[in-house]
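S.K.: model this:
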Amino acid sequence: MYPVRSNKKQTRIDDRGRPLRAASSHAVLASLRDQIARLDDGARLPTVRELMRSHQVSQATVQEALTRLREEGLLTSQVGRGTYVVKDGDAAVNGGADTARHLDSLLILSNASLNERCMLVQNHIVGHLSRTGSKVVQISYHNTGHLLDILTSVPDFDAAILQSHYENIPIRLLHLLQGKTRALVVDGNSVAGVDIDRVGTDWEEALDLALEHLSELGHRSIALVSLDSMAQPILSVRRAFDRLGRRHKAGWEHTESIALGGVLHPTQRVGDALKTALGALVDRHGRLPFTAMATLGISDSLGIRQCLTEMGIACPRDLSLVVLGHHDVPTEHFGFMSMAGSSYLAAARSLIEVIHKRIAAPREAPQIVYLDCLAEFRDSTGAPSR
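M.R.: Presented below is the predicted three-dimensional model:
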């Protein structure tokens, strides 16, 4: 007798007892869980099409796996931005999930030119608060006049985060937000002399870390390249750098402060402006008057490297390069750039903490939280060759 074959389709289930579309779904889930375990919080996953190609499965299979992982709180997705890893770890910072439940609604405002760091901060906050049932509304604006018109028609929120690093903030906007929220915190240090909580980076400390590293390598001539901005963080670092250059006892032979003309915000491509600025400084042998360079307020690290390559300037042989930025934002270092600055993840956690403290103690004096600065040195820096 031959065994009887059943035509009934067997259904596979996942580790929570839920049916899987096919055996391939189980493989995709296992692979993605393994990938998530190895990634940092806020890291971006490959696109659906990339996952389809790498796993040789259909779009429906990938979407099902991503949906399951989102339901488990391991991923968060935003239309037009991508899918990001969400990991626990904020409970100790924020006093536990019970504290987070007191925040029913949050408004996040950001300029349309926001960079990868700002998106990662938002994604972490959205992922964290969504697990506690909080409602988060994100608004991206091109100009503050338009934003003011929008805000007059939106309801009140428990709290608001205004992401602003290299732009001026109208007092009218701050006043309007204070009237619509119980807690307002600025992500960045672009405002001064106002009674508003702020979380930001001490970029002068980041500059000190970069200069200390370059000095230890033997560099005595250095340039600082920044946005063409009057924002307080840019101006304060440039003034500190210029003061250093005037102090001959510091041991520096040459310093050069360069503002990239026309580059007003971090996400603008800098290649052409940087090539123009550096081209005016090279000698007839194609050499720059400095052996090291630090950049501030520029997210286009890839554009910087491409510009130097096109000019025949090799890092670190001809020029050591340090980016003053965020060492856990991959698009700022690409695994190559030496970094000095803060962490986007620390910023996201601090913003949540400041909001909860403000709601719990509304009469307390406003606070400015400066994030810890760290340095990570990679292949873009080395000893001077001349």
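S.K.: from here on, contacts and neighbour counts on C-alpha atoms
M.R.: Fine.
S.K.: Next, count neighbours for Glu235.
M.R.: Actually, residue 235 is Leu. It isn't Glu. The tally of other residues near Leu235 (other C-alpha atoms under 10 Å) stands at 15.
S.K.: Pick out the residue closest to the middle of the chain.
M.R.: Arg117 (1.2 Å; C-alpha atoms, centre = their mean).
S.K.: Here is a second sequence; please produce its structure as well for comparison:
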Amino acid sequence: MKKSSGEDELAAWLRVCLKAGRPGDRLPTMRDLMKRFGVAQRVVERVLKPEIAAGRLVSRRGAGVSIAEVVEKQTEYDADLLILYRLSESRLANTLLQELEQRLKARGIDILKLGYSSEDQAQAVMSRMGRFRCCLIQLHFETLPIRFLAALTAHADSIVLDGISATGIGLDAIGTNWREPLALAFRRLRGAGHSKIAYFTSGHPARQIAMARREYERLCAAEGLESWLLETDALPGGYRSSDLVDSLTAQREADGNLPFTALIAWGVVDGYMLDRALRDLEIVPGRDLSVVVLGSTDFPSEHLRRFDVCGNRNDEKIDLFERFVWSRVQGEGPPPQIHYLPVHFVEHGSVVDLTD
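M.R.: You can find the predicted model right below:
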């Protein structure tokens, strides 16, 4: 049956009404619509019927027809945020989570916190959980297996990662590209006249650790300098004083002196441990050996305000995490991306200027 012009006009008017109207707005009465568009009651009913069936219009006896209230399907969440962290000895990593948890709870975010020692253990616990708006995960330099990532995405609308070991896979990664502070520390030492620079670090295969080791070798090769790459089996934050003592002792020459004049140390985290190791070796930083620590410039226990330090600021890191976790919990923000922290250099007097 060919539609009448009045029916077409009514249908067009209704589309505009649905687009411009507000939930709860009432349509004119059946009689008014029939008179306005010059159509029969069955025509008005035919035009309104599909919109009522789709839930865009609501018809109530005695109340007429109105634009439906938009009710979005609600997802049940166990909490707003799941903080998932691999157990570690890093005081800095634990401090970050504690401070961030306090800030986010103060903003009204409901948090569930879970520490784990293996992915299998974490997945077993998560299998009994529901869904979260966001998951903040701290891997502490360990890998992020594909099956574990799949389990996380099954339980969280978005994922924020502490560190940049996993990138380009649809999550926010926040951290420092440690090649940058390493290169800056190296340049500062070169500018102070040092041509024999050692690098003490972890031998772990994690991406950011391995890339920093490679950057050190590249810097030495580019300037035709000998390299002294001193590696320990421990993860950053898990070093012992003996690790550094053993590494430096192995480098000592027959006369007891070290073959290098400067040392860049990354992953030490505990400045007291570094200080104790140097004292055990009877090395005075800033006199016998120039020392630059790569770490958090505003975390005094890392450098004791005694060692020159190059790296990120802990307060900037926490601010960035707070901002992005908050936005993800709210379902806002730009597409997931890598967020690199700014790099700073702070002098505390542990570097001797050999150019004088």
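S.K.: hang on, the earlier thing: under the alignment, what does the residue nearest to the centre of structure 1 map to in structure 2?
M.R.: Aligned by TM-score structural alignment, Arg117 of structure 1 pairs with Leu92 of structure 2.
S.K.: ditto for Tyr166 of structure 1
M.R.: Checking TM-score structural alignment: Tyr166 of structure 1 goes with Phe141.
S.K.: For its match, which three-state class applies?
M.R.: coil (DSSP: H, G, I helix; E, B strand; the rest coil).
S.K.: sorry, back to before: roughly how far out does the helix or strand hosting the residue nearest to the centre of structure 1 sit from the chain middle?
M.R.: Secondary structure from DSSP states H and E places Arg117 of structure 1 in helix 116-130. For helix 116-130 of structure 1, the gap between its own C-alpha mean and the chain's C-alpha mean amounts to 9 Å (C-alpha atoms, centre = their mean, to the nearest Å).
S.K.: Which residues belonging to it are considered buried?
M.R.: Using 16 or more other C-alpha atoms under 10 Å as the test for burial, helix 116-130 of structure 1 gives 116-118, 120-129.
S.K.: Double-check the residue nearest to the centre of structure 1 against His326; I have them as touching.
M.R.: Yes. The pair Arg117 of structure 1 / His326 is scored as a contact, 7.4 Å apart, by C-alpha atoms under 8 Å.
S.K.: ok, back up a step: separation between the residue nearest to the centre of structure 1 and Thr295 of structure 1?
M.R.: Counting by C-alpha to C-alpha, to the nearest Å, the separation of Arg117 of structure 1 from Thr295 of structure 1 is 16 Å.
S.K.: Equivalent analysis for Gly145 of structure 1, please.
M.R.: Distance from Gly145 of structure 1 to Thr295 of structure 1, by C-alpha to C-alpha: 31 Å.
S.K.: Looking at these two, which is more packed in?
M.R.: Ranked by neighbour count (other C-alpha under 10 Å), Gly145 of structure 1 and Thr295 place Thr295 first, with 22 against 11.
S.K.: counterpart of the more buried one in structure 2?
M.R.: In structure 2, Thr295 of structure 1 lines up with Ala265, judged by TM-score structural alignment.
S.K.: Find the helix or strand that its match is a member of.
M.R.: Counting by DSSP H and E, Ala265 of structure 2 is found in strand 262-266.
S.K.: Which neighbouring elements make contact with whichever helix or strand comes after that strand?
M.R.: Under the assignment DSSP H and E, the closest C-terminal helix or strand after strand 262-266 of structure 2 is helix 271-280. Judged by 3 or more C-alpha pairs under 8 Å, 6 or more residues apart in numbering; DSSP states H and E, helix 271-280 of structure 2 is in contact with helix 241-251, helix 300-303.
S.K.: What are the contacting residues of helix 271-280 of structure 2?
M.R.: Residues from elsewhere that reach helix 271-280 of structure 2 (C-alpha atoms under 8 Å, 6 or more residues apart in numbering): 240-242, 244-245, 268, 284-285, 301-304.
S.K.: try 6 Å this time
M.R.: 241, 245, 301-304 (C-alpha atoms under 6 Å, 6 or more residues apart in numbering).
S.K.: Could I get the buried residue list for that helix?
M.R.: Neighbour-count burial for helix 271-280 of structure 2 [16+ other C-alpha under 10 Å]: 271, 273-278.
S.K.: And for stretch 282-292 of structure 1?
M.R.: For stretch 282-292 of structure 1, by 16+ other C-alpha under 10 Å, it's 287-292.
S.K.: And it, end to end?
M.R.: The first-to-last residue distance of stretch 282-292 of structure 1 comes to 14 Å (C-alpha to C-alpha).
S.K.: chain center to that stretch, what's the gap?
M.R.: Worked out by C-alpha atoms, centre = their mean, stretch 282-292 of structure 1 lies 32 Å from the chain centre.
S.K.: picking up where we left off before, count the neighbours of the residue nearest to the match of Tyr166 of structure 1 when sequence neighbours are not counted for me.
M.R.: Leaving aside its sequence neighbours, Phe141 of structure 2 sits nearest to Ala206 (C-alpha to C-alpha, 6 or more residues apart in numbering; 5.8 Å). Residues near Ala206 of structure 2, counting by other C-alpha under 10 Å, number 16.
S.K.: in structure 2, which spans are helices?
M.R.: Assigned by DSSP state H, structure 2 shows helices spanning 5-20, 30-37, 41-53, 91-106, 119-126, 146-155, 179-191, 207-222, 241-251, 271-280, 300-303, 314-329.
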